[in-house]
Every structure is written in structure tokens, then in C-alpha cells.
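> Curious how this folds, go ahead:
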Amino acid sequence: MRILICEDSVLLREGLVRLLEHSGHEVSAALPDTSDLLATLDADMPDLAILDVRLPPTYTDEGIRAALHIRHSYPELPLLVLSQYVEERYASELISTHTTALGYLLKDRVADVTEFVASLEQIRSGGTILDPEVVAQLLTRSNHDDRMQRLTDRERTVLAAVAEGKSNQAIAELLHLSAASVEKHITAIFQKLELEADGTGNRRVLAALAHIENQGNGTQTGTQPRQEDL
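Below you'll find the model as predicted:
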């Protein structure tokens, strides 16, 4: 797989280059900012692009806005947003409107190199990989919506795990529940959010985010997801 990297930290950028090449992939370009990003894509389209959220010159939202622009201009290009931050406004728009070949992972929560590389391959294949913390923050941001208020703490936890791509059995093991209980929670989530379950885990969560995003933008929050009682 040929991968483009757009990351301002030279240490992380070069580290990603070495990691990807060691894993058998080719880095088609390693850019420190978005100034040459579109020209590079026009000249040499990769199989996947990795972008940070906060890039020069302002270090605010250049990367996530570039990701949105890329999705409009090159909708078939798989994207991974890899950042320390959840840029809630643009992240919600990106996740709500583009449901395939997309990932949003938090750097500090990537704990396993093998899983990270596997995530890239899953995104390349059209999958969706979302860090559950990203989902939790987006759901918290939208909690003014009455439908989100209907979810219990346990249902929010299950929803975040579904968004991470976990199977019902994996969620059951993670939360020490039976598979039947997990299925019951998932059914309840979509009933409360007035969504039809379509059998595809990540797509269902993305549909929920798209649905609640229509209620409008809220203020950013750093609220952490609440702890659940077993």
C-alpha cells in the first residue's frame, strides 16, 4: 500500500515512515503541512492518506479541514485522521457525511503497532475505524438532543465499542456481558435514536452521528465519558 503522511512533528513523521516501510508499505510523500498536499495528490495519488488535525501555520484545524476538502475532491481516497485532539466541529461533519474508508484515531491511545497497521489495511479496504473516545466526545457534544438523552450510560459505552468496530462477542467480553445482553443494548440504542439497524456496526454508529449532527453545532467540550457500573 502506498501511503501519504501529513504531519508537522518531524519525529512522529519520520517514525511513521520507518514503521510503515518496515511493515511492507511504501510512503509516497511525507509532508510537514498542507501547503503542497493537493498538488501532491494531483501528481501522485496514494492508496491512503494520514493527516494530523493541527498543522502549520495556525496549528488549529488545518489538517481536519484538509481531510474534508480531500473527501469532497477525492471521495475514493481512504483517510486516517491521526491526532492528539478531537476537533469536534469538523470531525463530526467528516464522520457524519463520509461513511467508508475512514479512520479517526488518537495518537496517545494507539498502544499496539500491529493493530495500528491492521487498522490502516481495514480503512484501505473500505472500513471505518473510530477511537471510542472520539465517539464519546462527539456524543457528549450533541447531548442537547433529546434522543441522546434517552441512552443509558451502558448504552453509550456499547455504542462507542460498536463504533470501534468490535463484534457483539468482543463487546460482551469487554464489558463482561452476555452476547444476548449486548444485542439487547444495540437494539435499544437504535430504537431510542429512531434509527433502523442495518446489520453493519460502524455504519449504524455513523448514521447516528449524522442524525444528531443535523440538530446543529454545539460548543466544544473536553468532558470525558462517564464511567459505567457493571
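
> Could you use CA atoms for every contact and neighbour count after this?
Fine.

> Let me see the contact set for Thr187.
Shown in contact with Thr187 (C-alpha atoms under 8 Å, 6 or more residues apart in numbering): Ala197.

> roughly how far apart are it and Ala91?
Separation of Thr187 from Ala91 (C-alpha to C-alpha, to the nearest Å): 26 Å.

> If you tally nearby residues, what's the number for Lys109?
Slight slip there: residue 109 is Arg, not Lys. By the criterion of other C-alpha atoms under 10 Å, Arg109 has 11 neighbours.

> any idea how far it is from Arg18?
From Arg109 to Arg18 the distance is 20 Å (C-alpha to C-alpha).

> likewise Arg204?
As defined by C-alpha to C-alpha, Arg204 lies at a distance of 35 Å from Arg18.

> These two: which has the busier surroundings?
Ranked by neighbour count (other C-alpha under 10 Å), Arg204 and Arg18 place Arg204 first, with 21 against 15.

> Using the three-state scheme, assign the closest residue to that one other than its chain neighbours.
Leaving out its chain neighbours, the residue that sits closest to Arg204 by C-alpha to C-alpha, 6 or more residues apart in numbering is Ala197, at 6.4 Å. Following DSSP: H, G, I helix; E, B strand; the rest coil, Ala197 is assigned to coil.

> Is Ala197 in contact with Leu206, as I believe?
No - using C-alpha atoms under 8 Å, Ala197 makes no contact with Leu206, being 11.6 Å away.

> List the residues that contact Lys192.
Here Lys192 is in contact with 147-148, 150-151 (C-alpha under 8 Å, 6+ apart).

> Tell me which of the residues you listed fall in helices.
Under the assignment DSSP state H, those contribute 147-148 to helices.

> from the contacts of Lys192, which would you call buried?
Buried residues within the contacts of Lys192, defined by neighbour count using 16 or more other C-alpha atoms under 10 Å: 147-148, 151.

> I'd like these as a markdown table, with distance to Leu68 appended.
Output for these, formatted as a markdown table (distance: C-alpha to C-alpha, whole Å):
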| residue | distance to Leu68 |
| --- | --- |
| Arg147 | 27 |
| Met148 | 26 |
| Leu151 | 29 |
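
> which of these lies closest to Ser83?
Set against Ser83, the nearest of those by C-alpha to C-alpha is Met148 (26.0 Å).

> Proceed likewise with the subsequent sequence, for comparison:
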Amino acid sequence: MNQPLRAVLGEDQPIMREGIAAILRMAGIDVVAAVDNAVDLVHVAQKHLPDVVITDIRMPPDLEADGLVAVRKIRAARPETAVIVLSQFLDASYALDLVGDDPSGVGYLLKEKVASPRIIIDAVERVVARESALDPDVISALLGRKRPQDPLAALTPKERQVLALMAEGHSNTGISKQLFVSVAAVERHVTGIFLKLGLGQGASGQHRRVLAVLRYLGQ
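Below you'll find the predicted structure:
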């Protein structure tokens, strides 16, 4: 019998903390600790060694990016820990900082998405499986930025859809299901995207290609 996933939760607002914990428990996830500050978050993660840490970005003690700093410390000590960071504001720089050099096991969601339990549970499942789960609205913001002589303008509408789903962390199979096309068709689009954006063959591999796309979009 498989053991339930074990989660640690960091959120300083009691109602939000209890709500997220309830969503996780209803999905059969064991919430082994729930704290209201970043210092305790690091401590309980080190103590319980959870499968996933879910935290708000802005938490005590400084009410700045304390949650983000905390999960960096947690992953530095134990890289296999999956993390999901929740943000009240759409700030793509937070997502890029969180990903760093390794997008595997990383999720970034806008806090408003917690209202949809399926979204947060799907994100948990993906990051625990060492995939990435980045909020579509954040990716849309990165895609929508205006730049002089933007190579994104050369992409077809379908390629832009594929690029967005790649950046969110979806595999070719996942993209094919989202867009109702064959995996072979997705692979052709991915090849075309890399050629047009000059990402090269070094972007091969699921995590490397997500990282390549995010770095490109973050420029």
C-alpha cells in the first residue's frame, strides 16, 4: 500500500492556511505541519522531510519574499523536496528566481488559484513527479512583453500555444492532450520553436527545455 504524500504548509493568514490544508487532506495528502512564518517553515521541513512544501511568498518575519528564501534553503539542503510557492501578485521575476537552474519539482501559482482545488492538487502531483508547474497567467505575462525585433513575432499561433505550455512545464504528451493534437505534431512545433528562437539542440530534455524557454522569456 502506497504511503500518502506528506506536505508542509507555510501561510500566515489562518483562514487561507486552514483552507489549503483542508484541500490537501481531502485529496489524501498528509499535512504534517502548518506554520505561519518562514523561520518555522525551514525548521519543520528539516524535521519532517516532506514530499512537498507549499508556501506563501510574503510571510513573517519580514513580510517580503521570506517564503521564497525559505524554500531555497529547503531545496539547498534537500534538493528532492518539491516546492510550490503561492503569490498574491503576478510577478514573473519571482517565478524565474524560484526556478533558478533547475525547474524540476518547482511550482509557482497565483494565490487566487487556490479557489480551485483541482489546480493546486494537479500542481502538487506534477512537482512531486519532478515536473514543473508554473502559473499560466505568469507565462502569459512573459509572452506578452513587448521587445524590439521580438523573435516571438515569427511564431505561429499554434507555436505560441505550445511555447506557453512548455514554459508551464508540460511534457510533449501533456501538450498533445491539452491541444488535442498528436505527440508527433507537438514535436514538430517544438522543433520549429527552438529553430526560430535560436535555442538550439542544447535545450533537449524536459527540464532543460523548460529552463531554456524560461530564460529566453525572462530576458
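
> okay, now Glu125 of structure 2: neighbour count?
17.

> try Ser142 of structure 1
24.

> Surely it and Ile212 touch.
Yes - the pair Ser142 of structure 1 / Ile212 is scored as a contact, 6.7 Å apart, by C-alpha under 8 Å.

> so how much does the helix ranked longest in structure 2 differ from structure 1 once superposed?
Longest helix of structure 2, by residue count under DSSP H: helix 183-197. Once fitted to structure 1, helix 183-197 of structure 2 is off its aligned match by 3.5 Å on average (mean C-alpha distance after the TM-score superposition for structure 1).

> Could you say which helix or strand holds the residue most central in space within structure 1?
The centroid of structure 1 falls nearest to Tyr104 when counting by C-alpha atoms, centre = their mean (2.7 Å). For Tyr104 of structure 1, the element it lies in under DSSP states H and E is strand 102-106.

> With Arg215 of structure 2 instead?
Using DSSP H and E, the element containing Arg215 of structure 2 is helix 206-218.

> Check which residues of that helix are buried.
By neighbour count on 16+ other C-alpha under 10 Å, the buried set for helix 206-218 of structure 2 is 206-214, 217.

> Could you check which helix or strand contains Lys166 of structure 1?
Using DSSP H and E, Lys166 of structure 1 falls outside every helix and strand.

> Quickly note the distance from it to Leu177 of structure 1.
Using C-alpha to C-alpha, we find Lys166 of structure 1 at a distance of 14 Å from Leu177 of structure 1.

> neighbours of the equivalent of Thr55 of structure 2 over in structure 1, just the number please.
For Thr55 of structure 2, the aligned position in structure 1 is occupied by Leu51, per TM-score structural alignment. As a burial measure, Leu51 of structure 1 scores 26 neighbours (other C-alpha under 10 Å).

> Can you report how many residues neighbour the counterpart of Leu102 of structure 1 in structure 2?
In structure 2, the residue matched to Leu102 of structure 1 (TM-score structural alignment) is Val106. By the criterion of other C-alpha under 10 Å, Val106 of structure 2 has 30 neighbours.

> who are the neighbours in contact with Val106 of structure 2?
Contacts of Val106 of structure 2 by C-alpha under 8 Å, 6+ apart are 82-84, 98-99, 127, 130-134.

> so which of these comes closest to Asn172 of structure 2?
Once C-alpha to C-alpha is applied, the member of these that ends up nearest Asn172 of structure 2 is Glu131, at 12.4 Å.

> isn't the closest one right up against Pro103?
Yes - counting by C-alpha under 8 Å, Glu131 of structure 2 touches Pro103, with 7.5 Å between them.

> Show me which of those two is the more surrounded one.
Neighbour count, other C-alpha under 10 Å: between Glu131 of structure 2 and Pro103, Pro103 has more, with 27 against 24.

> State the distance from that one to Lys111 of structure 2.
For Pro103 of structure 2 relative to Lys111 of structure 2 (C-alpha to C-alpha), the value is 20 Å.

> now swap in Ile54 of structure 2 and tell me
Taking C-alpha to C-alpha, one finds Ile54 of structure 2 at 11 Å from Lys111 of structure 2.

> which one of these two has more residues nearby?
Ile54 (25 against 17).

> ok, that one - contacts?
Ile54 of structure 2 touches 7-10, 83-86, counting by C-alpha under 8 Å, 6+ apart.

> Which helix or which strand is home to it?
If you go by DSSP H and E, Ile54 of structure 2 is part of strand 52-56.

> Show me how far that strand is from its chain's centre.
In this view, strand 52-56 of structure 2 has its centroid 11 Å away from the chain centroid, taken as C-alpha atoms, centre = their mean, to the nearest Å.

> Strands along structure 2, start to end?
Using DSSP state E, the strands assigned to structure 2 run over residues 6-10, 30-35, 52-56, 82-87, 106-110, 132-134.

> got TSV for the ones you listed, with distance to Gln46 of structure 2 too?
Output for those, formatted as TSV (distance: least, C-alpha to C-alpha, whole Å):
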stretch	distance to Gln46 of structure 2
strand 6-10	10
strand 30-35	11
strand 52-56	11
strand 82-87	13
strand 106-110	18
strand 132-134	22
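
> what's the spacing between the match of Leu102 of structure 1 and Arg58 of structure 2?
For Val106 of structure 2, the distance to Arg58 of structure 2 - C-alpha to C-alpha - is 18 Å.

> Kindly report the same for Gln161 of structure 2.
Gln161 of structure 2 sits 31 Å away from Arg58 of structure 2, going by C-alpha to C-alpha.

> And these two? Which one has more around it.
Arg58 (22 against 16).

> circling back: compare the strand holding Tyr104 of structure 1 with structure 2 and give me the mean distance after superposition.
Taking mean C-alpha distance after the TM-score superposition for structure 1, the mean distance separating strand 102-106 of structure 1 from the aligned residues in structure 2 is 1.3 Å.

> chain center to that strand: distance?
Computed by C-alpha atoms, centre = their mean, the separation of strand 102-106 of structure 1 from the middle of its chain amounts to 3 Å.
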